[in-house]
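Undergrad: this one's sequence-less:
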C-alpha cells in the first residue's frame, strides 16, 4: 500500500485527508498519463484519452466528480459520466467499450462522510501498482508540473448514462431462468445499487421488495446494507421472502439472507456456487480462491466435496490477481466480494445475487438448505480504530498476547490481526470452538492495545 492509495483506492474523510485538490491532481495525472498512450481507432480517430466516471450517492461524490473532470479535461482527456452507478458497472463499461481507464468515486462500506477514488485500468481491473506509485509522486510534488491541454486539445465531458443502461442489460442476459414466483428482498444500502438492482430483478420476473433505496447523500450505509445485515434479516422474516440480498455502498459486495432470516455470507456463497459449478463442469481447475479470513468450516466442506482452494491476502484485488495468474474462475471474500471471472473482473454484488438465484432455481432448493451443508466454526471479528495501524499491530506486547492466544487455541482455532487497507483500523479475528472463547481472546488483545495507548 502507498501513502495515499490502499488496497481499494485513495480513501479518506472528504475535505480532511481526501480533498478536491487531491482529486484534481489525480485527474490531471491520469489525463496526461493515458493521453500519452491513447491510440487512434475507428471510434476515436483523434486518438484522445477517454475516461469513464461513476459515483455513489454520498454528498461529496459530486464535488469530487467535478474536481476529477476539471483535472482530466485540463490534461486533454474526454470524460464520460455514468452518474450514480456501481463499481462493477464502471469496470464493465471500461473493458467492453475501449476506455483508457475508469474512475469510481466511492468509499464502499464506509460512512457517508468518507469518500474514495478507485481507478480501473483499460482491462476493467484495478490499477497497476507502478502507475499508482507515479500518481503518488505527482501528488507529493516529486514530478515536474504536467502540461495543460490547449485550444482544441482541451477535453470534453459527455453524459453517458447509456453505458449504465447497457450494464443493466448485460446483467439481465446472464440469468439462466425467470425469477417468476420468487419473492426477493433487496437492501440497496441507500447507495449505488439503488439505481440498478430493482430494474434487474423486475425484468427477470421476481416479486421484488426493495428497502433502503432512498439515498439523500447522508444515509448511505447507515444502519442498512451488507454491514448491517440484521435489517434485511428482519425484513425477510416479517415479509415471508424466499431470499434477500444486501449490498454495500458501491454494490461490489453481496451478503445473502435465506428464507429463515439466517445470514449467508461470502464463504457460504463461495461454497454454494463452487459446488454447483463443479457439478455442471464449469469450475475451472476445480479450484476456488479464498482469503486468509475465510472460515475453517468452508475448507472442511470443500475437502468433503473434493474441491481445491487457494488462500490469498485479504482484498478482492489479491483474489483477482490469483485468479488471473492461474486461470481460476471463482473467488472471493467472506465479506461478500465475489468474483465470477467469466462475467466480471471485480467483485459484483448484483451479479453475485443472480448466480445464487441460478443455483436455487436450477437445483430447486431453498438457500437455507444449500447453505446448511457447511458447518461454520464460531468466529468473532472486531475492528479497532487506532492511531497508527502498523505500530498497533507490531507492538511487542500486542504480539505477545497474540502468541498467548495462539497457544491457548492450539489446533482447535486461530487468531488473526490484520490492518485495514482503507481505514485507520486493526481487525482482530478469532475462530474457536465456542463464541464465548472467541470473544474472550479478541477482547484480551484489544485490552492490551488500549493499555499500550494505541486505541483512539
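TA: Good, I have the coordinates. Since this is a predicted model, take the numbers as computed values, not measurements.
Undergrad: only C-alpha atoms from now on, for both contacts and neighbour counts.
TA: OK.
Undergrad: ok but residue 158 is inside a strand, no?
TA: Yes: assignment of residue 158 by DSSP: H, G, I helix; E, B strand; the rest coil places it within a strand.
Undergrad: secondary structure element for the closest residue to it other than its chain neighbours, which one?
TA: Ranked by C-alpha to C-alpha, 6 or more residues apart in numbering and with sequence neighbours excluded, the top spatial neighbour of residue 158 is residue 80, at 4.8 Å. Assigned by DSSP states H and E, residue 80 belongs to strand 78-84.
Undergrad: check what contacts that strand and list those residues.
TA: 48-57, 69, 72-73, 90, 155-164, 192, 195 (C-alpha atoms under 8 Å, 6 or more residues apart in numbering).
Undergrad: do stretch 317-327 as well
TA: Stretch 317-327 is contacted from outside by 7-8, 126, 284-285, 289-291, 312-313, 328-332, 339, 341, 345-346, using C-alpha under 8 Å, 6+ apart.
Undergrad: residues near the residue nearest to residue 158, how many?
TA: When neighbours are counted by other C-alpha atoms under 10 Å, residue 80 registers 21.
Undergrad: who does the helix or strand residue 60 falls within touch, helix- and strand-wise?
TA: Per DSSP H and E, residue 60 falls inside helix 59-74. Under the contact criterion of 3 or more C-alpha pairs under 8 Å, 6 or more residues apart in numbering; DSSP states H and E, helix 59-74 touches helix 20-37, strand 50-55, strand 78-84, strand 101-105.
Undergrad: if we use 7 Å, what do you get?
TA: The contact analysis (3 or more C-alpha pairs under 7 Å, 6 or more residues apart in numbering; DSSP states H and E) places helix 59-74 against helix 20-37.
Undergrad: run the angle between the helix it packs on and strand 50-55 for me.
TA: Relative orientation of helix 20-37 versus strand 50-55 (axes from the mean of the first three to the mean of the last three C-alpha atoms, to 10 degrees): 150 degrees.
Undergrad: this is the other structure I want to compare:
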C-alpha cells in the first residue's frame, strides 16, 4: 500500500478512493496515536469534528464519528465550518485532536480527511506515519483494543462553535471596516455563513455570491479557483474589493476595485508591511514557498523585509514559522498564516485583515498591491509521467541547467512532483511572457521524454 497521506491529509474520490471503511479505520488509528498521547488518570479524550458541505461529507462524518467514539473518544460535532475554524476550536476547547472532512479546492466528487493535533496544529510527517502504521497493522488482522460500557465515546453537537469562531475573528482585527463595500465569493463551501457574518459584524457593506451550498455545487465555477464571477460582481457593484475563498476557506484570493486579481503573494506583501508598521512582523521576516513569484522576493528585498522560502505546502511554511517564531507566512495560492491568531491558513481572517488595511490607510487595494510587480509566470502540468524520478533523472537535470543558463538572473525554473496528483509541475518565470512560455514548453517536453 502506498502512503495514504498527501500534502494535506488523505484525499481522493469519495466512496471510491476514500471510503467509509477507510475513514473509520483512520479515525480509530488517529485516536490511538493522538488521543493516547495525552491520556492520564480520569481524562476522557475529546475530538472536534467538522466538515464542508459536500454530499459525501455526510456519510464520511458518520464514519469518522463512529470510529472515534468506538475508540473511547468523546466527539464534539461542529457541523459545516471552515478548516481553520475546526483548528481554532480544537485548540480553544482543549481537545486532543480535530478532524476536518474536506477536499479544499477540489471538485465535488473528491473529499478528504484532515487531522489536527492538540492545540489545533497540522500533523508532522512522523505523526502521519504513525497513524498509517497503526491503521495498516489493524487492517491486516491485528484486533483493535476496544472499550466497552462506559468506556465508549459519547457524541454531541457543538453549535456554539460558529459564534465562538466569528467572535475570535472580530476580536483580532486591528480596526473596523465601516464604509467599505466588499463582494464575498464563498464557493458554496464551508464559509458560506461564517465569512458574511464576520464581515458584516466588522462593519462592512457586503454583497455575496456562492453562499447557497447544496452538497453538489461546491467550487463549481466559483470561489478562489474561478474568479470571473467575483471580478464581474466587484465592477458591477462598485465595490472596494472582492474576496474569494475555496471550499474549506483556508485560502483567500482578492480582486481590486477594477476587477484585477490580487494573488497570495501580493496579499502577503500588503500584510507584511501592515504588520511591520504595528510591530507585529517578528524579525521583520515573512515565510513563503519556492513557488512565490520572483517579484515578491524583489519587493520584500526593496522594503527591507527578509524572506525565507520553504518547500511547497502550507504545512512546511507553518513548520518554519513555528520553529523560529515568525508571525506571517503563506503561499501564492492564497494560504496565508497569521500565527498570532491562527494555527493554519485562514481565508476569512486573511480577507478581514486585508480589508482592515484598506480601511486604515484609505488607499485602494490596487495601490496597496502595487508594492510588488508580478513577473510573468507560466505553470505547465505534465501528466502520466513517473514523478518519483524528478530529482534523479540526469537527462532532466541537464535540461533544467540549460533553461536556467538561458534565463540568467531575470527568471527562474522550478520542477516539482505534485503531492496529490500523478503529474509533474513545470514553473518558469521570465521578464517576458513569451520567453517564459517557450522555456516552459521545452521543459515540459523534456519531462515527457525523461520520465514518460
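TA: It's in. Please read all numbers here as calculations on a predicted model, not as lab measurements.
Undergrad: what's the TM-score here?
TA: Once superposed, the chains reach a TM-score of 0.95 (TM-score structural alignment, normalised by the length of structure 2), with 449 aligned residues with a C-alpha RMSD of 1.9 Å.
Undergrad: read off where the strand holding residue 80 of structure 1 ends up in structure 2.
TA: Using TM-score structural alignment, strand 78-84 of structure 1 lines up with residues 74-80 of structure 2.
Undergrad: cool, stretch 168-176 of structure 1 as well?
TA: Going by TM-score structural alignment: stretch 168-176 of structure 1 matches residues 166-174.
Undergrad: in that stretch, what's buried?
TA: By 16 or more other C-alpha atoms under 10 Å, the buried positions in stretch 166-174 of structure 2 come out as 166, 168, 169, 170, 173.
Undergrad: what are the ranges of the helices in the stretch 201-350 of structure 1?
TA: For the stretch 201-350 of structure 1, the helices defined by DSSP state H, counting those that start in this stretch occupy 230-239, 266-279, 296-305, 316-326, 349-363.
Undergrad: would you check the span in structure 2 matched by the third one?
TA: If I follow you right, that is helix 296-305 of structure 1. Using TM-score structural alignment, helix 296-305 of structure 1 lines up with residues 294-303 of structure 2.
Undergrad: what is the helix or strand encompassing residue 167 of structure 1 packed up against?
TA: Assigned by DSSP H and E, residue 167 of structure 1 belongs to helix 161-174. The contact analysis (3+ C-alpha pairs under 7 Å, 6+ apart) places helix 161-174 of structure 1 against strand 78-84, helix 87-96.
Undergrad: report all helices and strands that the longest one contacts.
TA: Going back to what we said before, that points to helix 87-96 of structure 1. strand 50-55, strand 101-105, helix 161-174.
Undergrad: hmm, who's touching the longest one?
TA: Judged by C-alpha atoms under 7 Å, 6 or more residues apart in numbering, the contacts made with helix 161-174 of structure 1 from elsewhere in the structure are 81, 82, 83, 85, 89, 92, 93, 196, 200, 204, 351.
Undergrad: which two of the residues you listed lie the greatest distance from each other?
TA: Farthest pair in the contacts of helix 161-174 of structure 1 (C-alpha to C-alpha) is 81 and 204. Separation: 27.1 Å.
Undergrad: show me which of these two is the more surrounded one.
TA: Comparing residue 81 of structure 1 with residue 204 by neighbour count (other C-alpha under 10 Å), the higher total belongs to residue 81, at 22 against 19.
Undergrad: hang on, the earlier thing: can you add distance to residue 219 of structure 1 and give the helices and strands packed on helix 87-96 of structure 1 back as TSV?
TA: Listed next are the helices and strands packed on helix 87-96 of structure 1 as TSV, based on distance: least, C-alpha to C-alpha, whole Å:
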stretch	distance to residue 219 of structure 1
strand 50-55	15
strand 101-105	16
helix 161-174	23
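Undergrad: nearest to residue 443 of structure 1, of those?
TA: Checking the helices and strands packed on helix 87-96 of structure 1 against residue 443 of structure 1 by C-alpha to C-alpha gives strand 101-105 as the closest, at 35.1 Å.
Undergrad: superposed on structure 2, what's the mean shift for that closest one?
TA: With mean C-alpha distance after the TM-score superposition for structure 1, strand 101-105 of structure 1 departs from structure 2 by a mean of 0.5 Å once superposed.
Undergrad: same for that strand, what does it pack against?
TA: Packing partners of strand 101-105 of structure 1 (3+ C-alpha pairs under 7 Å, 6+ apart): strand 50-55, helix 87-96, strand 114-121.
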